[in-house]
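Provided below for reference: sequence and predicted model.
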Amino acid sequence: MLAVFAKSLSSHDPLSGLEVGERPEPSVTDGWTTIEVRAASLNHHDLWSLRGVGLREDALPMILGCDAAGVDEKGNEVVVHSVVPSEDWRGDETLDPKRSILSERHMGTFAERVTVPRRNLVPKPRELSFAEAACLPTAWLTAYRMLFTRACLQPGATVLVQGAGGGVATALIVLARAAGARVWATSRSEDKRERALGLGADAVFEPGARLPERVDVVAETVGAATWEHSLKALKPGGTLVISGATSGDAPPASLTRIFFLQLSVIGSTMGTREELDRLVRLCVERDVRPVIESEVPLADAREAFATLAAGDVFGKLVLTR
């Protein structure tokens, strides 16, 4: 079957190890099932995998990809939840210290077919296309958990989204707006700031800009480059929720500001199958749709990877069949 896989790893030239070609059909173990993949979306995790972060040399060749939507063995349209917990784990999958996600220990979704645990399947409603549904399990689920599970965002609150443009950031803007929050966003790119307004952001700013007032919640995925601004943007008692650090993970702690203003700094990682199910329903019931930069045939995956690596993306890149 046709697949996109990591043949080798390189921290300085990740695309050098990317291959598009034939791979063996997946084998099915007890409790797992085979999905015919109709669409799968890219994440920065796929680039990190090619750099050797979370993916070991002894696991190569590894089919990449976390997210997918497709058809199961019974003909049902489904969305794949990518977090794979331990066999005996009960409760929130993201808290399992032995958890993994597809493309780390188990073959990923950038293929014509993928095997996944049956418990990882969520019904895909007919209102969502396969491409739209494939955007939800990682970036959009991460945003959902950040806003509603971890930050407990309330209607009418003001949320600042740092670094508008990527898959998580665009999801944060759309979901916060759908929940009745006032949404502000930052970006270095004037074009991305304008596009954030088009998604429903109430105001946009350059990174580090002085804001009209302090906010209730800051959604942070950038890290060191925006950390100080994120803390200064919060009103007393406000919440900073972080799910990534693309610019580095060693910013000044600003401990005095945190304790004196009683700020909450909360980590957030991925999301549960139950949260994915709720996110899918939210998209249908509130007519919310993922932002898709482009859809690319699976055979042309290298083009999509190069676009993601260049950083010139607003929303999600989707591989389709």
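Sure, I can see it.

C-alpha from now on. contacts and neighbour counts both.
Will do.

hey, where'd the strands end up in the stretch 151-300 of the chain?
Along the stretch 151-300 of the chain, counting by DSSP state E, counting those that start in this stretch, strands occupy 158-161, 182-186, 203-205, 215-220, 234-242, 264-267, 292-297.

on contacts alone, who are the packing partners of the fifth one?
Strand 234-242 makes packing contacts with strand 215-220, strand 264-267 when contacts are defined by 3 or more CA pairs under 8 Å, 6 or more residues apart in numbering; DSSP states H and E.

Please identify the most buried of those.
strand 215-220 (a mean of 26; mean count of other CA atoms under 10 Å).

one step back: and of the strands of the stretch 151-300 of the chain, who's closest to Met146?
Proximity to Met146 (CA to CA) singles out strand 234-242 among the strands of the stretch 151-300 of the chain, at 6.3 Å.

let's bring in a second model and compare:
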Amino acid sequence: MIAAYAARFADDAVSGLEVGSRPDPEPRDGWSVVDVRAAALNHHDLWSLRGVGLRAEQLPMILGTDAAGVTADGREVVVHGVIGGPGTDEPRSLLSERYDGTLAEQVAVPTWNLVDKPAELSFVEAACLPTAWLTAYRMLFTSGGAAPGHRVLVQGAGGGLATAAILLGAAAGLEVVVTSRSPERRERALSLGAAAAVEPGARVPRADLVLESVGQATWSHSVRSVKPGGTIVVAGATSGDASPAELTRIFFTEITIKGATMGSRDDLVHLLAFLARTGVRPLVDSTYPLTSAHAALGKLAEGEQFGKIVVTP
């Protein structure tokens, strides 16, 4: 089968990628093989190409954590990309960390990881959900406890996580405030349903909940912008780890800080139902054929996309 895989590690990431023939997945008990119809890209793919979370002896490793496709018996499914974890004999990992990922014509996953794709969603739309959208859903509702009328600050606009948070939050009756350096991205955020879009660090009304995925560049603003007793949910640190942690403000104002990494299979089921019933759909920046994976990952590395980049085998 044709696949996009990490062949070597490289600082510029994309030069370590190759697209070519790899062995078909082998059947194993309790696992299913999915014919991939669409797979979405994530920054996890770029980190893998730089050697983060992978060892040289694991190469070549097929990249990708998100996919939607069809099983051998014709079932249309969305792949939950978290393998193993508590309650199983399998160490917790994401697809493309221990097992080959989704940027291929086929992918093998535990059958339990498959969720029925709603007929209302296309394969391209469904493929956008299992990482960025699932993380946004978990940050907002499972970890963040957001409810209609709450104000939510989203640090950064343009990527899959931020656009998902805006669309989900607006549909759920939240007041979503977004930060971005780019005037164009602020305008796009407003068009998606954000109540306000401001420059990073700008003073904003105190938020019940802050979604933080930037880290060092925005952490102090997040801590200053959340209400006393409010919550900050952290799902990444693209600008580096925060320093200092501002512990004095955190304990004095009784701020709760929670971490979120993707979400559970149940979260994915609920997210799919949310989209099917509300009509909310993922924002797709662009689609590429699998054979053009270099160009697709190159665009992701440039950081100029607004929404998800999808690859179709």
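Now that the structure is in, tell me what you want to look at. On a predicted model such as this, the values are computed, not experimentally measured, just so you know.

Ok, which of the strands of the stretch 151-300 of the first structure comes nearest Arg23 of the first structure?
Among those, strand 292-297 sits nearest to Arg23 of the first structure (CA to CA), with 17.1 Å.

quick revisit: now that we have the strands of the stretch 151-300 of the first structure, can you turn them into JSON lines and tack on distance to Glu274 of the first structure?
What follows is these, written out as JSON lines (distance: least, CA to CA, whole Å):
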{"stretch": "strand 158-161", "distance to Glu274 of the first structure": "24"}
{"stretch": "strand 182-186", "distance to Glu274 of the first structure": "26"}
{"stretch": "strand 203-205", "distance to Glu274 of the first structure": "32"}
{"stretch": "strand 215-220", "distance to Glu274 of the first structure": "22"}
{"stretch": "strand 234-242", "distance to Glu274 of the first structure": "20"}
{"stretch": "strand 264-267", "distance to Glu274 of the first structure": "19"}
{"stretch": "strand 292-297", "distance to Glu274 of the first structure": "24"}
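
tell me the most buried of those strands?
Among the strands of the stretch 151-300 of the first structure, strand 158-161 has the highest mean neighbour count (mean count of other CA under 10 Å), at a mean of 28.

what's the average distance of that strand to the second structure?
With mean CA distance after the TM-score superposition for the first structure, strand 158-161 of the first structure departs from the second structure by a mean of 0.4 Å once superposed.

Pull up the aligned stretch in the second structure for that strand.
Taking TM-score structural alignment as the measure, the second structure aligns residues 151-154 with strand 158-161 of the first structure.

Select, out of the strands of the stretch 151-300 of the first structure, the one closest to Gly75 of the first structure.
With CA to CA, the closest approach to Gly75 of the first structure among the strands of the stretch 151-300 of the first structure belongs to strand 292-297: 22.3 Å.

For burial, what's the neighbour tally of the aligned residue in the second structure for Gly271 of the first structure?
Mapped onto the second structure by TM-score structural alignment, Gly271 of the first structure lines up with Gly263. Using other CA atoms under 10 Å, Gly263 of the second structure has 23 neighbouring residues.

doesn't Leu134 make contact with Gly263 of the second structure?
Yes: at 5.7 Å, Gly263 of the second structure counts as touching Leu134 under the criterion of CA atoms under 8 Å.

what are the ranges of the helices in the second structure?
Secondary structure of the second structure (DSSP state H): helices at 43-49, 123-127, 134-137, 160-171, 183-192, 219-225, 247-252, 265-278, 293-302.

Give me the mean deviation of the last one from the first structure.
Once the two structures are superposed, the average separation between helix 293-302 of the second structure and the matching residues of the first structure is 0.5 Å (mean CA distance after the TM-score superposition for the first structure).

So which elements touch that helix?
For helix 293-302 of the second structure, the packing partners by 3+ CA pairs under 8 Å, 6+ apart come out as strand 17-21, helix 43-49, strand 284-289, strand 308-312.

could you measure Lys232 of the first structure against Asp249 of the first structure, distance?
Per CA to CA, to the nearest Å, Lys232 of the first structure is found 18 Å from Asp249 of the first structure.

Same drill for those two, tell me which one is more crowded.
Lys232 (17 against 13).

What is the equivalent residue in the second structure for that one?
Residue pairing (TM-score structural alignment): Lys232 of the first structure is matched to Arg224 of the second structure.

OK, contacts around its match?
Taking CA atoms under 8 Å, 6 or more residues apart in numbering as the contact definition, Arg224 of the second structure lies against nothing.

which residue lines up with Gly102 of the first structure in the second structure?
Check again: residue 102 of the first structure is Leu, not Gly. The alignment partner of Leu102 of the first structure in the second structure, by TM-score structural alignment, is Leu95.

Tally up the residues packed near its match, please.
If you count neighbours by other CA under 10 Å, Leu95 of the second structure ends up with 24.

again with Thr278 of the second structure
The number of residues packed near Thr278 of the second structure is 11, by other CA under 10 Å.

Return the residue of the first structure aligned against it.
By TM-score structural alignment, Thr278 of the second structure lines up with Arg286.

so what's its match closest to, chain neighbours aside?
Ala178 (7.1 Å; CA to CA, 6 or more residues apart in numbering).

show me what contacts Ala276 of the second structure?
Listed by CA under 8 Å, 6+ apart, the contact set of Ala276 of the second structure reads Pro118, Glu120, Leu121.

separation between whatever residue of the first structure lines up with Ala296 of the second structure and Leu319 of the first structure?
With TM-score structural alignment as the criterion, Ala296 of the second structure lines up with Ala304 in the first structure. Per CA to CA, Ala304 of the first structure is found 8 Å from Leu319 of the first structure.

All set, thanks.
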